[in-house]
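*Asks:* Quick one: sequence and predicted model below, then my questions.
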Amino acid sequence: MRFPVTLLLSFFIGYVAFAQSVQKPKLMVTPLNERVYVHTTYGLYQNEAVPSNGLIIKTDDGVVLVDTGWDTDSVADNTQQILQWVKDNLHQPVRLCIATHAHGDRVGGTGALRKARVRVVSTPLTAKNSVKEGYPAPEGILPSDTTFTIGGEPIRCYFPGEGHTRDNIVVYLPNQQILHGGCLVKSVAAFGMGFLGDANLSEWGNTIRNVKTQFGKARIIVPGHEEWSDVKSLDHTLKLIDNYLATKK
């Protein structure tokens, strides 16, 4: 079937206008206290700009990031913005980035961080899965439960079980009582489960209960997307899981 040139031109102009209308907001950085900040970058999911949260941790020996910006390996402008913000506002080098699982909103900026001479670490499974997803592999050195200290700030990396992915970990700051739940934990503002392509729905609820047992003292829990709150986000995640599974029966 042949289409008139004017129709094809109208379609092309309309597509370009739509693509231009879906623009990603710039980096947002929100302080939780004097040492911990949330970095929020944006990616496109189902033709919508979606916020993605990670942490910036200020220590006495430089900055630790939890998760990169939401990037592709070829375009890492979000992660570059994070590095620039740290340079301009904290005046410290970024020493390390902890990747919490192998999706683009967590490891997409790995290449950019390496070019900036920033180590990116993860569990061995996340490193392996990152390559499968088309990203450079972080250093797969993290065991399933470990606590290390940088610049006087203890940081605990913990694998609570499968959920959003097989490799999702959480990161806890005991001195600050702040937990980065990543995409394992849903925001209280979330109405759905989001991307489930790599999820283990049968174990997700048990994994969240494990997080509640381990980190019930957390004052703030930062989810992978949208707004953060206290431990209510864990109960909200359980409700979303139960509701989703009920619709599949």
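*Replies:* Perfect, thanks for sending it.
*Asks:* CA atoms for contacts and neighbours, from now on please.
*Replies:* Noted.
*Asks:* Can you give the contact residues for stretch 46-56?
*Replies:* Stretch 46-56 has contacts (C-alpha atoms under 8 Å, 6 or more residues apart in numbering) with 22-25, 36-44, 63-70, 105, 180, 182, 222-226.
*Asks:* And stretch 151-166, by the same measure?
*Replies:* Contact with stretch 151-166 is made by 59-62, 101, 142, 144-149, 167-175, 183-184, 196, 198-201, 203-208, 210-211, as judged by C-alpha under 8 Å, 6+ apart.
*Asks:* residues of it that come out buried?
*Replies:* Of the residues in stretch 151-166, 153, 155-166 count as buried by neighbour count, 16 or more other C-alpha atoms under 10 Å.
*Asks:* Format those as a markdown table; extra columns: distance to residue 93.
*Replies:* Putting the buried residues of stretch 151-166 into a markdown table (distance: C-alpha to C-alpha, whole Å) gives the following:
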| residue | distance to residue 93 |
| --- | --- |
| 153 | 16 |
| 155 | 18 |
| 156 | 21 |
| 157 | 21 |
| 158 | 25 |
| 159 | 28 |
| 160 | 30 |
| 161 | 33 |
| 162 | 33 |
| 163 | 33 |
| 164 | 32 |
| 165 | 31 |
| 166 | 32 |
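*Asks:* structure B:
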Amino acid sequence: MRILLLLSLFVLFQHLTLAQSVQKPKLTVTPLNDQVYVHTTYGLYRGTPVGSNGLIVKTKDGVVLIDTGWDTDTNTDNTRDIVQWVADNLHQPIRLCIVTHAHEDRVGGIHELRKAGIRVVSTPLTAQKSVKLGYESPDGILPNDTTFTIGQEPIRCYFAGEGHTSDNIVVWLPNQKILHGGCLVKSVAAFGMGNLADANLNAWAGTIQNVMKQFGDARIVVPGHEEWGDKKSLEHTLTLLKKHAAAKK
């Protein structure tokens, strides 16, 4: 019994040491053009650092964020770094943040933004789900399809259907022909479907097809994770869904 106890303590010590040694990369910001940037922050998924993509949109009347950094209710360093980057590099106030669904890589930094006086908005369903997960509620004011303009930059928020979650929306910048697909869209670099805990696998392919119909002229598509590129990521998402379905048979 004593040997088993010692072995258990040894394994626990190794596990804690490994967890402490995992270092998440810091914020990176990558320009898509002179107005739109991708902010990439990192969280741990199954013990491995994974990057999460959102957008920073510069307008004539301030900055709009698409999604917070990947944070938790106890650590909002990633979102704080995004706010600081905007202040240091764009020298404009952040007017608004749009969150695209209620997972911590999208809504985890709401508290940090609220502290900075920045309004955070979402659909009503995302607001409800955020509270259930223990995060502050964004203002659930967005209809399922709405376009508004900030600083002469039109922004369309669109719910194409369920997929990664029941509340995932995409954000379209028509002037830029840039689509933020969020976690509904898989990068061409992805080999699997990722987190399916809240997914609707039966609806996902139809939702992607709706996105393709609405935003077929997109020049750049930014997925929630990994590399971004053109519309090939939409086709790739359909391919991954087919492979996943075939593997389940």
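*Replies:* Cool, got the structure. It should be emphasised that the depicted structure is a prediction, and the values quoted were computed from it without experimental measurement.
*Asks:* First-to-last residue distance for stretch 155-170 of structure 2?
*Replies:* 10 Å (C-alpha to C-alpha, to the nearest Å).
*Asks:* now do stretch 97-107 of structure 1
*Replies:* OK, stretch 97-107 of structure 1 end separation, C-alpha to C-alpha: 9 Å.
*Asks:* Specify the local secondary structure of the residue opposite residue 56 of structure 2 in structure 1 once aligned.
*Replies:* For residue 56 of structure 2, the aligned position in structure 1 is occupied by residue 56, per TM-score structural alignment. Three-state assignment for residue 56 of structure 1 (DSSP: H, G, I helix; E, B strand; the rest coil): strand.
*Asks:* how much space between residue 27 of structure 1 and residue 152 of structure 1?
*Replies:* Using C-alpha to C-alpha, we find residue 27 of structure 1 at a distance of 28 Å from residue 152 of structure 1.
*Asks:* now do residue 207 of structure 1
*Replies:* Relative to residue 152 of structure 1, residue 207 of structure 1 is positioned 29 Å away (criterion: C-alpha to C-alpha).
*Asks:* same thing with residue 102 of structure 1?
*Replies:* Using C-alpha to C-alpha, residue 102 of structure 1 is found at 28 Å from residue 152 of structure 1.
*Asks:* again with residue 175 of structure 1
*Replies:* Where residue 152 of structure 1 is concerned, residue 175 of structure 1 sits at a distance of 10 Å (C-alpha to C-alpha).
*Asks:* go on, residue 45 of structure 1?
*Replies:* Counting by C-alpha to C-alpha, the gap from residue 45 of structure 1 to residue 152 of structure 1 is 38 Å.
*Asks:* now do residue 41 of structure 1
*Replies:* Residue 41 of structure 1 is 28 Å from residue 152 of structure 1, by C-alpha to C-alpha.
*Asks:* and if you look at residue 206 of structure 1?
*Replies:* Taking C-alpha to C-alpha, one finds residue 206 of structure 1 at 33 Å from residue 152 of structure 1.
*Asks:* Same check on residue 85 of structure 1?
*Replies:* 22 Å.
*Asks:* which residues sit against the host helix or strand of residue 130 of structure 1?
*Replies:* Using DSSP states H and E, residue 130 of structure 1 falls within helix 124-132. Residues outside helix 124-132 of structure 1 that contact it (C-alpha under 8 Å, 6+ apart): 99-103, 107, 136-143, 167-168.
*Asks:* Roughly how far does residue 249 of structure 2 sit from residue 140 of structure 2?
*Replies:* Taking C-alpha to C-alpha as the measure, residue 249 of structure 2 falls 39 Å from residue 140 of structure 2.
*Asks:* now residue 76 of structure 2
*Replies:* 21 Å.
*Asks:* The two - which one has more neighbours?
*Replies:* Shown here are residue 76 of structure 2 and residue 140; by other C-alpha atoms under 10 Å, residue 76 has more neighbours (19 against 16).
*Asks:* which residues make contact with stretch 232-249 of structure 2 from outside it?
*Replies:* 185-188, 191-193, 201, 204-205, 208, 212, 221, 223.
*Asks:* Identify those among those that sit within helices.
*Replies:* Among the contacts of stretch 232-249 of structure 2, the ones falling in helices (DSSP state H) are 201, 204-205, 208, 212.
*Asks:* where along structure 2 do the strands fall?
*Replies:* Under the criterion DSSP state E, structure 2 carries strands at the ranges 28-31, 36-45, 48-59, 62-66, 94-98, 119-122, 139-140, 145-150, 153-158, 170-173, 178-182, 220-223.
*Asks:* Now render those strands as CSV, adding distance to residue 236 of structure 2.
*Replies:* Output for those, formatted as CSV (distance: least, C-alpha to C-alpha, whole Å):
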stretch, distance to residue 236 of structure 2
strand 28-31, 23
strand 36-45, 21
strand 48-59, 18
strand 62-66, 23
strand 94-98, 26
strand 119-122, 27
strand 139-140, 31
strand 145-150, 25
strand 153-158, 21
strand 170-173, 17
strand 178-182, 13
strand 220-223, 11
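*Asks:* Residue 195 of structure 1: how many residues sit nearby?
*Replies:* Neighbours of residue 195 of structure 1 (other C-alpha under 10 Å): 11.
*Asks:* Could you do the one 3 residues further on as well?
*Replies:* Residue 198 of structure 1 is surrounded by 13 other residues when neighbours are defined as other C-alpha under 10 Å.
*Asks:* do residue 127 of structure 2 as well
*Replies:* Around residue 127 of structure 2 there are 24 residues (other C-alpha under 10 Å).
*Asks:* What lines up with it in structure 1?
*Replies:* By TM-score structural alignment, residue 127 of structure 2 lines up with residue 127.
*Asks:* circling back to that earlier point, of the contacts of helix 124-132 of structure 1, just the buried ones, PyMOL syntax please.
*Replies:* In PyMOL syntax, the buried subset of the contacts of helix 124-132 of structure 1 is picked out as below (16+ other C-alpha under 10 Å):
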select buried, resi 99+100+101+102+103+107+136+137+138+139+140+142+167+168
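*Asks:* And the contacts of helix 124-132 of structure 1, which is closest to residue 216 of structure 1?
*Replies:* Nearest to residue 216 of structure 1 among those is residue 168, at 18.7 Å by C-alpha to C-alpha.
*Asks:* Counterpart of the closest one over in structure 2?
*Replies:* Taking TM-score structural alignment for the superposition, residue 168 of structure 1 sits opposite residue 168 in structure 2.
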